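Trainee: Build me a model:
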Amino acid sequence: MLENPVWAALSGPQACFAEASGDAARFLTDVAPWCAVADPADPAGWADLAQLTEYALLTAPEIEAPPGWEAVARTPGVQMAGHTMTGVPDPDAVVLTETDVPEMLELVSRAKPGPFGKRTVELGRYLGIRHEGKLVAMAGERFRLPGWTEVSAVCTDPEFRGQGLGARLTMAVAAGILEHGDLPFLHVTADNAAAIRLYERLGFQVSHPVVFAAYRLLP
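Mentor: Sure, this is the predicted structure:
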């Protein structure tokens, strides 16, 4: 299940956010850009995906599209799981809602944690830390699969980095995930050694390598 998290989410707990066709699905475009096929090695799933989109962003341990799709980008990454970790609530963290989306999008533009859309906040609980009223750090829940919830969008304004805000919010989000009965997991690019070391200190362990891959349907 963790090896194909987007499919597990879109065919399970987050099906309400999905557009689906056979063995392929994608998040609604204003929620998230991610797509999935039930089996990345099965050309039939890619044929179904072609009914949904001409541009696909996917993640899995191995992704090789069949003929008819062109690779646009491939970034190695790792998935990390918190099998035995314990979260820590943060008294300074505030719950972010739809009314905070403009500020969240501004923070994302400065901190660049990865894809984040106008409705991403609807996928789970997002927490933030403010300084003099300004949102300077946030983290939240993105993919939900049976028994697991992903920690995502961990980011800090460049002016406030080095203060441990991202670590605090990661632990606070993890605490909420554990409270509702799931285990936390997350994704990070393989070349981000500092982040991997940080997450290991927080209690996450590398579960397996993944690839973040973008493909374009050829005309």
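Trainee: CA only for contacts and neighbour counts going forward, please
Mentor: Will do.
Trainee: Buried ones in the top helix by length along the chain, by neighbour count?
Mentor: Using DSSP state H to define each element, the chain has its longest helix at helix 165-179. Using 16 or more other C-alpha atoms under 10 Å as the test for burial, helix 165-179 gives 165-178.
Trainee: and the strand or helix carrying V151 with helix 165-179, angle?
Mentor: Taking DSSP states H and E as the definition, one finds V151 inside strand 148-156. Angle of strand 148-156 versus helix 165-179, following axes from the mean of the first three to the mean of the last three C-alpha atoms, to 10 degrees, is 160 degrees.
Trainee: end to end, how far does stretch 156-175 reach?
Mentor: In stretch 156-175, first residue to last residue: 19 Å (C-alpha to C-alpha, to the nearest Å).
Trainee: Any chance you could list what contacts that stretch?
Mentor: Residues outside stretch 156-175 that contact it (C-alpha atoms under 8 Å, 6 or more residues apart in numbering) are 86-90, 93, 107, 110-111, 125-129, 136-141, 151, 154-155, 183-184, 198-199, 202.
Trainee: now stretch 58-65
Mentor: Contacts for stretch 58-65 (C-alpha under 8 Å, 6+ apart): 3-6, 34-36, 40-41, 43, 46, 71, 208-215.
Trainee: And it, how far out from the chain middle?
Mentor: 15 Å (C-alpha atoms, centre = their mean, to the nearest Å).
Trainee: rewinding a little: what's the following helix or strand after the longest helix of the chain?
Mentor: strand 183-189.
Trainee: Restricted to buried residues, select the contacts of stretch 58-65 in PyMOL.
Mentor: A single PyMOL command selects the buried members of the contacts of stretch 58-65 (16+ other C-alpha under 10 Å):
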select buried, resi 3+4+5+6+34+35+36+40+46+209+210+211+212+213+214+215
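Trainee: Tell me what angle the strand holding V151 forms with strand 183-189.
Mentor: Using the same axes, to 10 degrees: strand 148-156 against strand 183-189 is 50 degrees.
Trainee: Here is the second sequence; please produce its structure so I can put it next to the first one:
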Amino acid sequence: MHNAYATLDNPTWHALNTLQRHLGERDALSGRYLPDVAPFASVIEPSPEAFDALHDLIPHDGQVAIQTLAPLPAMRNLVASEIGTLMQMVAPGAPLAYDDTDLQPLGMADIPDMLQLTASARPGPFGPRTIEMGRYLGVRDNGRLIAMAGERMRLDGFTEISAVCVDEAYRGRQLAGRMMNALRRDILSRGATPFLHVLSSNVSAIALYERLGFERRQGFFLSGLRRAV
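Mentor: Sure, this is the predicted structure:
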């Protein structure tokens, strides 16, 4: 991918310093989302000074997740744990036609159902205030939330699709693809490019995203960080 995608090499940093600055805390070298929004943190560059600054943003009993292009260096006062590797994918083109008749916008009143679905389907981190990061869509069956997807990191020119999950009993019905295509359409209409992150080990999800028109862009290391002292 060309240089127009350069900010996606450090998306958390650029999101926290542009469109989502109100959802986190930061200084000149590091930043993190508020814990009930998302667990992600970032540094402007992987320097000892930046990781020292990030140390001060992590609660004594807390942990953050950080994605980096290279393995983390040795750090003076942070302990790292390996979570896995991520594949970042982008979808610059328009989605194919799809049926959106049963897709419903989700709001604050839906948070308990969203937390229940994500707890069972486990699409990745989802907290009480994650919905504040962007637009969310869902599908209900007799009032029960059975599928959802939404927007997570937003930075100038890019919006991440995340929390894509379907109740186990309803999988195989193309619900995930239809929700993602609806989100893609809206993101593109706002002049942004949709992107997403998926664990590199999740080959079935990567295959689905490629069928939907997403292209592999960049691999990342995903690590947990906590205070050493």
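Trainee: What does the TM-score come to for these two?
Mentor: Laid over one another, the chains give 0.95 as their TM-score (TM-score structural alignment, normalised by the length of structure 1), with 218 aligned residues with a C-alpha RMSD of 1.3 Å.
Trainee: how about G93 of structure 2, what's its match in structure 1?
Mentor: In structure 1, the residue matched to G93 of structure 2 (TM-score structural alignment) is T84.
Trainee: For its match, which residues are in contact?
Mentor: Counted by C-alpha under 8 Å, 6+ apart, T84 of structure 1 has contacts G203.
Trainee: make it 10 Å
Mentor: Counting by C-alpha atoms under 10 Å, 6 or more residues apart in numbering, T84 of structure 1 touches 183-184, 203-205.
Trainee: got the buried residues of helix 165-179 of structure 1 as JSON lines, with distance to T29 of structure 1 columns?
Mentor: Putting those into JSON lines (distance: C-alpha to C-alpha, whole Å) gives the following:
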{"residue": "L165", "distance to T29 of structure 1": "30"}
{"residue": "G166", "distance to T29 of structure 1": "27"}
{"residue": "A167", "distance to T29 of structure 1": "29"}
{"residue": "R168", "distance to T29 of structure 1": "30"}
{"residue": "L169", "distance to T29 of structure 1": "26"}
{"residue": "T170", "distance to T29 of structure 1": "26"}
{"residue": "M171", "distance to T29 of structure 1": "29"}
{"residue": "A172", "distance to T29 of structure 1": "28"}
{"residue": "V173", "distance to T29 of structure 1": "25"}
{"residue": "A174", "distance to T29 of structure 1": "26"}
{"residue": "A175", "distance to T29 of structure 1": "29"}
{"residue": "G176", "distance to T29 of structure 1": "27"}
{"residue": "I177", "distance to T29 of structure 1": "25"}
{"residue": "L178", "distance to T29 of structure 1": "29"}
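Trainee: Show me what Q116 of structure 2 aligns to in structure 1.
Mentor: Aligned partner of Q116 of structure 2 by TM-score structural alignment: E106.
Trainee: The helix or strand containing its match against structure 2, how far on average?
Mentor: E106 of structure 1 is part of helix 101-111 when elements are defined by DSSP H and E. Comparison of helix 101-111 of structure 1 with structure 2 after fitting gives an average deviation of 0.3 Å (mean C-alpha distance after the TM-score superposition for structure 1).
Trainee: can you give me the strands in structure 1?
Mentor: 18-21, 24-27, 35-37, 55-60, 69-81, 94-96, 126-131, 134-145, 148-156, 183-189, 205-217 (DSSP state E).
Trainee: The fourth one versus strand 69-81: what angle between them?
Mentor: Put plainly, it is strand 55-60 of structure 1. 40 degrees.
Trainee: What is the neighbour count of the aligned residue in structure 2 for C16 of structure 1?
Mentor: Under the alignment (TM-score structural alignment), C16 of structure 1 maps onto H22 of structure 2. Per other C-alpha atoms under 10 Å, the neighbour tally for H22 of structure 2 reads 12.
Trainee: H22 of structure 2 reaches L34, doesn't it?
Mentor: Yes - with contacts counted by C-alpha atoms under 10 Å, H22 of structure 2 reaches L34, the gap being 9.3 Å.
Trainee: Could you say which of the strands of structure 1 is packed most deeply?
Mentor: Comparing the strands of structure 1 on average neighbours per residue, with mean count of other C-alpha atoms under 10 Å, the densest one is strand 35-37 at a mean of 28.
Trainee: Pull the residues that contact that strand.
Mentor: 4-11, 18-29, 43-49, 52-53, 55-60, 214.
Trainee: at 8 Å instead, please
Mentor: 4, 6-7, 23-27, 45-46, 49, 56-59.
Trainee: tell me, that strand lands on which residues of structure 2?
Mentor: If you align by TM-score structural alignment, strand 35-37 of structure 1 falls on residues 41-43 of structure 2.
Trainee: ok, average deviation of the matching stretch from structure 1?
Mentor: Stretch 41-43 of structure 2 sits 0.8 Å off on average (mean C-alpha distance after the TM-score superposition for structure 1).
Trainee: from the chain's centre, how far out does that stretch sit?
Mentor: Mean-position distance between stretch 41-43 of structure 2 and its chain equals 14 Å (C-alpha atoms, centre = their mean).
Trainee: Could you give me the buried positions within the helix holding E106 of structure 1?
Mentor: Quick answer for helix 101-111 of structure 1 (16+ other C-alpha under 10 Å): 101, 104, 107-108, 111.
Trainee: Now distance to E159 of structure 1 too, for those residues, in TSV please.
Mentor: Output for the buried residues of helix 101-111 of structure 1, formatted as TSV (distance: C-alpha to C-alpha, whole Å):
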residue	distance to E159 of structure 1
V101	20
M104	16
L107	11
V108	13
A111	10
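Trainee: Good, we can wrap up now.
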